[in-house]
Each structure stands twice: as C-alpha cells, then as structure tokens.
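J.: Sequence first, then the predicted structure, then my questions.
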Amino acid sequence: MAAGFLRAIAGDRIDVFSAGSEPADRVNEVAVAAMHEVGIDIVGRTPTVLTTEAVRHADVVVTMGCGDACPVFPGKRYEDWELTDPAGLPIEDVRPIRDDVRRHVERLVSTLV
C-alpha cells in the first residue's frame, strides 16, 4: 500500500522500490481492494525480497517492523513505521491501516520533494 501511495502522490519525482524481509507470495487481496477504493491500482505488483543492494542504493529506507532482518548502512535515512499488518484482516479493518499508510507517505513526500 505504501508503494502504491508513494507512486500516486510523488509520481516520477521519486523512484520507489518495495520489498520485504519475508514477503508473501502475492499481494494481499484485501489490500488491493482497499487501495482500489481510493483509486490506486496495485494489482499485478509482486512482493520481492529486500536485498542489501537495494538498501545500499536507496536514499530513504522505510521499514515496518523488520528489525534485525533489515540491512543497515551508515548515512542512510531510516524510518520505521509502526503499522498493523493487514494480512488476514477484513476490509473494514484494513481501511484505517490504509489511511494511516497514506498519512505516513504524505509526510514522507513533504520532506523529500
């Protein structure tokens, strides 16, 4: 959801790479539906594993509770967003998470562009 919002809000002003320390095999269908409700299509996105190389090339690394599983490089800007994992939740519970993600992304974008 964060990558979807970031692409929608920042457009081509920010390169977005989304990955996880233990990604699922597919994007959460309820998250897809919740994002569709706000006009953002994340269908067809594929979860990928976070690599050391991706972190090395990033200017800002946003984590969501990956702890020691995330590579850390001195001089990088890190933000850890404490968000509820939407996995397995009904859409009624995912909507507030989606909205919280949007607020985080909007704040991040305001500091970058």
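T.: The structure has been received and is ready for your questions.
J.: For the rest of this, base every contact and every neighbour count on C-alpha atoms.
T.: Will do.
J.: Buried ones in the top helix by length along the chain, by neighbour count?
T.: Longest helix in the chain, counting residues (DSSP state H): helix 91-112. By 16 or more other CA atoms under 10 Å, the buried positions in helix 91-112 come out as 91, 94-95, 97-98, 100-102, 104-106.
J.: Could you tell me how far the residue lying farthest from the centre of the chain is located from M35?
T.: Centroid-distance maximum for the chain: P74 at 21.7 Å, with CA atoms, centre = their mean. The spacing between P74 and M35, counted by CA to CA, to the nearest Å, is 34 Å.
J.: Below is an additional structure, to be compared with the one above:
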Amino acid sequence: MTKIALACVGNAGRSQMATAFAERECDRRGLNIDIVTGGTDPAESVHDDVIEALQAEGIDISDRSPRRITKEDVADADYIVTMGCSVDQFRPDGWEGEHHAWSLEASETREQRDEIEQRVITLFDEIEGRNAA
C-alpha cells in the first residue's frame, strides 16, 4: 500500500488542508492510500480560518487536532510532502522514498487552500500514473 506523509511546522494549517484533500482524492479515485500528517512543532489547535476555508469546500476537519510527526510515522512512507519545515527533522536515516517540498506562493488561507488542492491532485495523478505503469 502506498503511504503519504504530509507535514508542516504546526500541523494546524497547510498539512491539515493537504490531508483533507488527500483523503478526498482517495475517496474520489477509489484508492487505498495510507495518509499520515503531523508537524515539527505542533500547535494547540487547527486554525479557525483553515476549518472555515475547508468547510466552504464541504470538508469538515473541526474535530482534528495537530500532532507531532515522527520518524516512525514516515519510516515506511513512499512520499513525504513538506510545507515550510525541514524533512531532516523527522526523516529516518536510510529512508528511500520521494520527498516533495511545497513552497506555497499564496499567503491568504483560501488561496493556500486552492493551491494545496491542486498540488494534491497533481501528486495523486503522479501516483496513479506510476501504479499504472
């Protein structure tokens, strides 16, 4: 099974949005992908503006809480996506997956949401393409 780890600093914004969109893509495409998320310095709660931005897209993450990402979380991950944090903070020695560092252009939450959604779709297109080959 393919595994994706989505990480940012606080796990209260970008990685939470990416996780929600990744889960939606799994459902839409009928894929069985393990998704883990976390932060290198987790916040106390998911940002209210992130919850609202996703609710506008029909996605409810109001029950989620930020958590720390660990080496154990990503040891068997095929992909690690980072957004503003360093993969070196939690990637185990010898990890052989693929790392994507998403430097987001947008600064406003809804614009970030839209950019993250497109990046998740592109990542899933890539994964499906590799699995089909």
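T.: The structure has been received and is ready for your questions. As the structure is a computational prediction, the values presented were derived from the model and not from experiment.
J.: thinking again about what came up before, what is the nearest of the buried residues of helix 91-112 of structure 1 to V61 of structure 1?
T.: Nearest to V61 of structure 1 among the buried residues of helix 91-112 of structure 1: V105, at 12.4 Å, using CA to CA.
J.: Tell me the residue in structure 2 aligned with the closest one.
T.: Residue pairing (TM-score structural alignment): V105 of structure 1 is matched to V120 of structure 2.
J.: can you check V49 of structure 1 too?
T.: By TM-score structural alignment, V49 of structure 1 lines up with R68.
J.: in structure 1, which spans are helices?
T.: Assigned helices in structure 1, in chain order: 2-10, 29-37, 52-57, 91-112 (criterion: DSSP H).
J.: Using CSV, lay out those together with distance to D80 of structure 1.
T.: Formatted as CSV, those follow (distance: least, CA to CA, whole Å):
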stretch, distance to D80 of structure 1
helix 2-10, 13
helix 29-37, 20
helix 52-57, 14
helix 91-112, 10
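J.: Which one, of those, ends up nearest to E22 of structure 1?
T.: The closest of the helices of structure 1 to E22 of structure 1 is helix 52-57. By CA to CA, the value is 13.9 Å.
J.: circling back: from D60 of structure 2, how far off is the match of V49 of structure 1?
T.: According to CA to CA, R68 of structure 2 and D60 of structure 2 sit 21 Å apart.
J.: between those two, which one's more packed in?
T.: R68 (18 against 14; other CA atoms under 10 Å).
J.: Leaving out the residues flanking it, which one is nearest to the residue opposite the residue farthest from the centre of structure 1 in structure 2 once aligned?
T.: Under the alignment (TM-score structural alignment), P74 of structure 1 pairs with W95 of structure 2. Computed as CA to CA, 6 or more residues apart in numbering, the closest residue to W95 of structure 2 that is not its neighbour in sequence is A75, at 6.5 Å.
J.: ok, now F5 of structure 1?
T.: Nearest non-adjacent residue to F5 of structure 1, counting by CA to CA, 6+ apart: R102, 6.3 Å away.
J.: can you check Q89 of structure 2 too?
T.: T40 (7.2 Å).
J.: Tell me who's in contact with whatever residue of structure 1 lines up with that neighbour.
T.: When structure 1 is aligned by TM-score structural alignment, T40 of structure 2 is paired with S21. By CA atoms under 8 Å, 6 or more residues apart in numbering, the contact list for S21 of structure 1 reads 49-50, 66, 69-70.
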